[in-house]
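**Student:** no sequence on hand, only this structure:
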């Protein structure tokens, strides 16, 4: 069930794509919602960012506020049972795009996160502490949760060159150390991509046929930051070369980071479609199941990195690197 809360001229409205009588009455004023998506800029980490499209309302929602306001606050939740069990999928500001006699269309927008780090800023600390400094420099973020970051936080040592957006700099740094982060409300969550957070075990009746594929393998990863061209090699010499920025000056630290990138990048990719009533994983969670549809049974583990929500059907497609045996 889709639950949409929107505040219009100071009044909270509860609406859905159907009539729902839960703890509150939810009116059927949602015509459609574009499917949101959450994804990483690279397969080895970065900011796991939510993107969304449009939400279309019935004009009835705005009976007391016509014409509809230019902007409204919107929160979209999903639940299979009760209001209390609802999970927030996306929240933010919606900007009016189109009005006609049968519908009102808004485009969902996420915060701009437009704060910048100045040229010449020096960082010499653990990844956890550096991320806390950079991300809490964004007005919308008050806390960085590092409970699922690497047990021994990697060392970061570099000086910025030119002004950079906090959010983009943070994304580049964490990806170089095979971490990701995502933002929920005013909290940023830092996650080690070499481990799993929560595990969702599925039976064969709780998912649709998965897919498995291999990217072209990475033969080597070369850093292009220090001027030393430190390079690490995989066991696939016939693959491609990847170049990355690094955020340390010591060869041993850089080599460890490059080796981790190779490991993540060369894992098999997997995707599976799951009813949202069964599981709504977060970035860094593990999806685990036995696939009995193949020629021989497979034991499958997927680390959740990409999320494609089909809210109208109550489905979610989860993709990430994994391992199959």
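**Tutor:** Perfect, I can see it now. What you are looking at is a predicted structure, and each value in this text was computed from that prediction instead of being measured.

**Student:** hey, let's count contacts and neighbours off CA atoms from now on
**Tutor:** OK.

**Student:** other SSEs contacting the host helix or strand of residue 320?
**Tutor:** Per DSSP states H and E: residue 320 is located in strand 315-324. For strand 315-324, the packing partners by 3 or more C-alpha pairs under 8 Å, 6 or more residues apart in numbering; DSSP states H and E come out as strand 268-275, strand 298-303, strand 306-310.

**Student:** now render those as JSON lines, adding distance to residue 123 and mean neighbour count.
**Tutor:** Formatted as JSON lines, those follow (distance: least, C-alpha to C-alpha, whole Å; neighbours: other C-alpha atoms under 10 Å):
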{"stretch": "strand 268-275", "distance to residue 123": "34", "mean neighbour count": "20"}
{"stretch": "strand 298-303", "distance to residue 123": "30", "mean neighbour count": "20"}
{"stretch": "strand 306-310", "distance to residue 123": "30", "mean neighbour count": "22"}
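
**Student:** closest one to residue 14 among these?
**Tutor:** Nearest to residue 14 among the helices and strands packed on strand 315-324 is strand 306-310 (20.3 Å), distances taken as C-alpha to C-alpha.

**Student:** tell me which other helices or strands the closest one touches.
**Tutor:** Looks like strand 306-310 contacts strand 37-39, strand 315-324 (3+ C-alpha pairs under 8 Å, 6+ apart).

**Student:** next SSE after the shortest one?
**Tutor:** Proceeding N to C from strand 37-39, the next assigned helix or strand is strand 46-47, under DSSP H and E.

**Student:** try it against this one:
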């Protein structure tokens, strides 16, 4: 059954209901009404009821969490919509903002701040004018239709979240099959590092580094990798970079090599013209920092 309407609560809006409605607006392109739902709304699967109604029934397109017990996992309306789309697990793994949004909406600001590891006062400092304006403008509406500028922005937000998660999953699957791991041992320095290497391909051409950090984390190698070697999106050759700013590499050490087009003075990245894996490994080797220099 085609969705005809999205209903969410009136009054103040929060990130979870705004983002949940953004996803649904992108998917269905139907009006959003900000009001209390009726029993008929909850019983009608052509109406999405979001963050209100005290019913969670994805088959009926009802996505409220307020009836969950006190000790339930911290799932908000956004979580429930993402689950219904089959995107929740990837979002939780690769969208760092999702878990704090869940904590803030379900546990309150004090507990959320503790779990994030920041002072309570810092939560307010993290709000930007974008957050304030969009939520205030969304709150002030009783109905938003596709011609409304706020509705159009919501569709953009929903589209970007969906596209990011779906393209990221495709990229992770690609990297699983194509990523190579290099062990680079530096002669005379008694040091070795691990590097992730990606060979040039049409798949990587537009954004070679997209998904690399998420892939390393998904593989559980975040403590093993120190360097990344990825195709240079701005020209021929490769980019050499630290992973998680590992201090075991300083690419300013290779700035005089003829293949090095650019090496940042702070040593965290270099651009090289060579495509030869053997030479790339040699450049990585020369960038390893001696233990006594760290």
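**Tutor:** It's in. Note that the coordinates shown come from a computational prediction; the quantities given were computed from them, not determined experimentally.

**Student:** can you calculate the TM-score here?
**Tutor:** Scored against TM-score structural alignment, normalised by the length of the second structure, the superposed chains reach a TM-score of 0.23; 113 aligned residues with a C-alpha RMSD of 6.3 Å.

**Student:** can you list the residue ranges for helices in the stretch 51-200 of the first structure?
**Tutor:** 127-135, 166-176 (DSSP state H, counting those that start in this stretch).

**Student:** any chance of these in TSV, with mean neighbour count too?
**Tutor:** Putting these into TSV (neighbours: other C-alpha atoms under 10 Å) gives the following:
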stretch	mean neighbour count
helix 127-135	21
helix 166-176	22
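
**Student:** nearest to residue 31 of the first structure, out of these?
**Tutor:** Of the helices of the stretch 51-200 of the first structure, nearest to residue 31 of the first structure by C-alpha to C-alpha is helix 166-176, at 33.6 Å.

**Student:** angle of that closest one against helix 127-135?
**Tutor:** For helix 166-176 of the first structure against helix 127-135, the angle between stretch directions is 160 degrees (axes from the mean of the first three to the mean of the last three C-alpha atoms, to 10 degrees).

**Student:** now for helix 166-176 of the first structure, which elements pack on it?
**Tutor:** strand 46-47, helix 127-135, strand 179-184, helix 251-265.

**Student:** what sits up against the first one?
**Tutor:** In this structure, residues lying in contact with strand 46-47 of the first structure by C-alpha atoms under 8 Å, 6 or more residues apart in numbering are 39-41, 167, 170-175, 178-182.

**Student:** among these, find me the one that's closest to residue 25 of the first structure.
**Tutor:** residue 182 (31.9 Å).

**Student:** my guess is that closest one meets residue 192, correct?
**Tutor:** No: counting by C-alpha atoms under 8 Å, residue 182 of the first structure does not reach residue 192; the two are 11.8 Å apart.

**Student:** shared neighbours of those two, which are they?
**Tutor:** By C-alpha under 8 Å, 6+ apart, no residue touches both residue 182 of the first structure and residue 192.

**Student:** circling back to that earlier point, residue 124 of the first structure is nearest to which of the helices and strands packed on strand 315-324 of the first structure?
**Tutor:** strand 298-303 (30.3 Å).

**Student:** angle of the closest one against strand 315-324?
**Tutor:** Strand 298-303 of the first structure runs at 110 degrees relative to strand 315-324, counting by the same axes, to 10 degrees.

**Student:** now do strand 298-303 of the first structure: which elements does it pack against?
**Tutor:** Packed next to strand 298-303 of the first structure, using 3+ C-alpha pairs under 8 Å, 6+ apart, are strand 286-291, strand 315-324.

**Student:** export the ones you listed as TSV, with columns for mean neighbour count.
**Tutor:** Shown next, in TSV, are those (neighbours: other C-alpha under 10 Å):
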stretch	mean neighbour count
strand 286-291	20
strand 315-324	22
